[in-house]
Every structure is written in structure tokens, then in C-alpha cells.
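structure for this input, please:
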Amino acid sequence: MTKSVHVEISGRVQGVGYRAWCEGEAKRLNLSGWVRNRRSGAVEAVFSGEEDAVDEMLKLAGEGPPCGLVQKVEVIGEVESYDGEFEVHPTE
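Below is the predicted model:
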């Protein structure tokens, strides 16, 4: 079964390699989707793939890279399945 979620991650998540770390973890879990910085200081992402892998990515997103400090991972909602490689998008 597949799952696709839109999330916002807040805390010290910019300037710490969060997007690159997120891309690596998502690819390791064979997820599709994307990640980008928000001007608000948060990071926004879509994780799409097998339900267990998405759930694992949500858990990992709450830990983040060693230099980061995640305060909150908010699931904004479920979205349509995303196909293709996991990508890093420009800041919005």
C-alpha cells in the first residue's frame, strides 16, 4: 500500500544540511517527492512511497541531521502520489 504526505518541519532546520540529509534518507528508503526551505525558516516536504517507508521517513524527519534541532514535524495532509526521483526544490 502506498502513502503520500505533505509535511512541514520546524526548528533549527535551515543552514544545517537538512535538505541534503533528507534527500539521502528519502532515496535510501526508495521514496519519491521533494524537499525545500521555506522563507519562514521551516522546511517543507512531500514523502511518497510504500506506507512503511513513509512512516519511517516521518520518524527520521523528527530526528534530522546531527547539526539540526527539529522541534516539530507537522503532517499538513495526505496528497496525491508523487512519482519520480526525490528532489530538492528551490526555496519558496
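
C-alpha only now, for contacts and for neighbours.
Noted.

and residue 20, that's in a strand?
No - with DSSP: H, G, I helix; E, B strand; the rest coil as the criterion, residue 20 is helix rather than part of a strand.

tell me how far residue 60 lies from residue 52.
12 Å (Cα to Cα, to the nearest Å).

meant to ask about residue 76
From residue 76 to residue 52 the distance is 19 Å (Cα to Cα).

ok, now residue 70?
21 Å.

want to put them side by side, so please do this one too:
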Amino acid sequence: MSFVKTIDMLQEDYTIPGELVTARLHSLFEKSEKRWPYGIRQTNGKNTWSWWKQEIITKSSNDAWRYKIESEFENSFFDPDKDKPLTWS
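Here you go, the predicted structure:
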């Protein structure tokens, strides 16, 4: 997972404390996935970035999750009637 590797590099390069990374986990996800970190934390309590990283890797290794993400990507498209691109001046 590229964003996990990016977080690891940023944490190392800028000496970002693991607590800061784990406190911002919800901002890495979109839509219904945003609730996932809250549910995991409620069930398992406060944990380290290493622990969370393993949970994210485990979740993303799940075939059902991967199928859902791939399906959403395949079904997404640009609709000029609904999606307004940025207008350049």
C-alpha cells in the first residue's frame, strides 16, 4: 500500500510521532471507510502506528475489500452534467 509506505517515509524524514499519525488516520479514508478506524479503535483501544499499519495491510489484503475498491473504480466515470471540471482563466 503506497500510502502506508509514504507515511513511514514521512514519519522517518520529519520525525513525526506515531501518536500524530494514528490521531489522523480517519483523514486517510473516504465515505463509509472513514468509520473504519473509529470502530477498530473503539474495539481495540489506543495502539501504535505499527499496529495500525498491520491492520490496514490486513484489511486491504482481503479479497472482498479489494473487489469492492476495484468495482468502484471501474464504475466511476466523468459525467459532464454532474461533474464540473475546474475552469481555467
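
TM-score for this pair?
The TM-score (TM-score structural alignment, normalised by the length of the second structure) is 0.33; 48 aligned residues with a Cα RMSD of 3.8 Å.

neighbour count winner among residue 70 and residue 52 of the first structure?
Comparing residue 70 of the first structure with residue 52 by other Cα atoms under 10 Å, the one with more neighbours is residue 70, at 18 against 13.

wait, that one sits on residue 18?
No - the pair residue 70 of the first structure and residue 18 does not pass the contact test of Cα atoms under 8 Å, sitting 9.8 Å apart.

show me what the helix or strand residue 57 of the second structure falls within is in contact with.
Element membership of residue 57 of the second structure [criterion: DSSP states H and E] is helix 49-60. The contact list for helix 49-60 of the second structure (Cα atoms under 8 Å, 6 or more residues apart in numbering) reads 1, 4, 18, 19, 21, 22, 65, 66.

now that helix: buried residues?
Buried positions in helix 49-60 of the second structure, judged by neighbour count with 16 or more other Cα atoms under 10 Å: 49, 52, 53.

against residue 8 of the second structure, how distant is the second one?
From residue 52 of the second structure over to residue 8 of the second structure the distance is 12 Å, taken as Cα to Cα.
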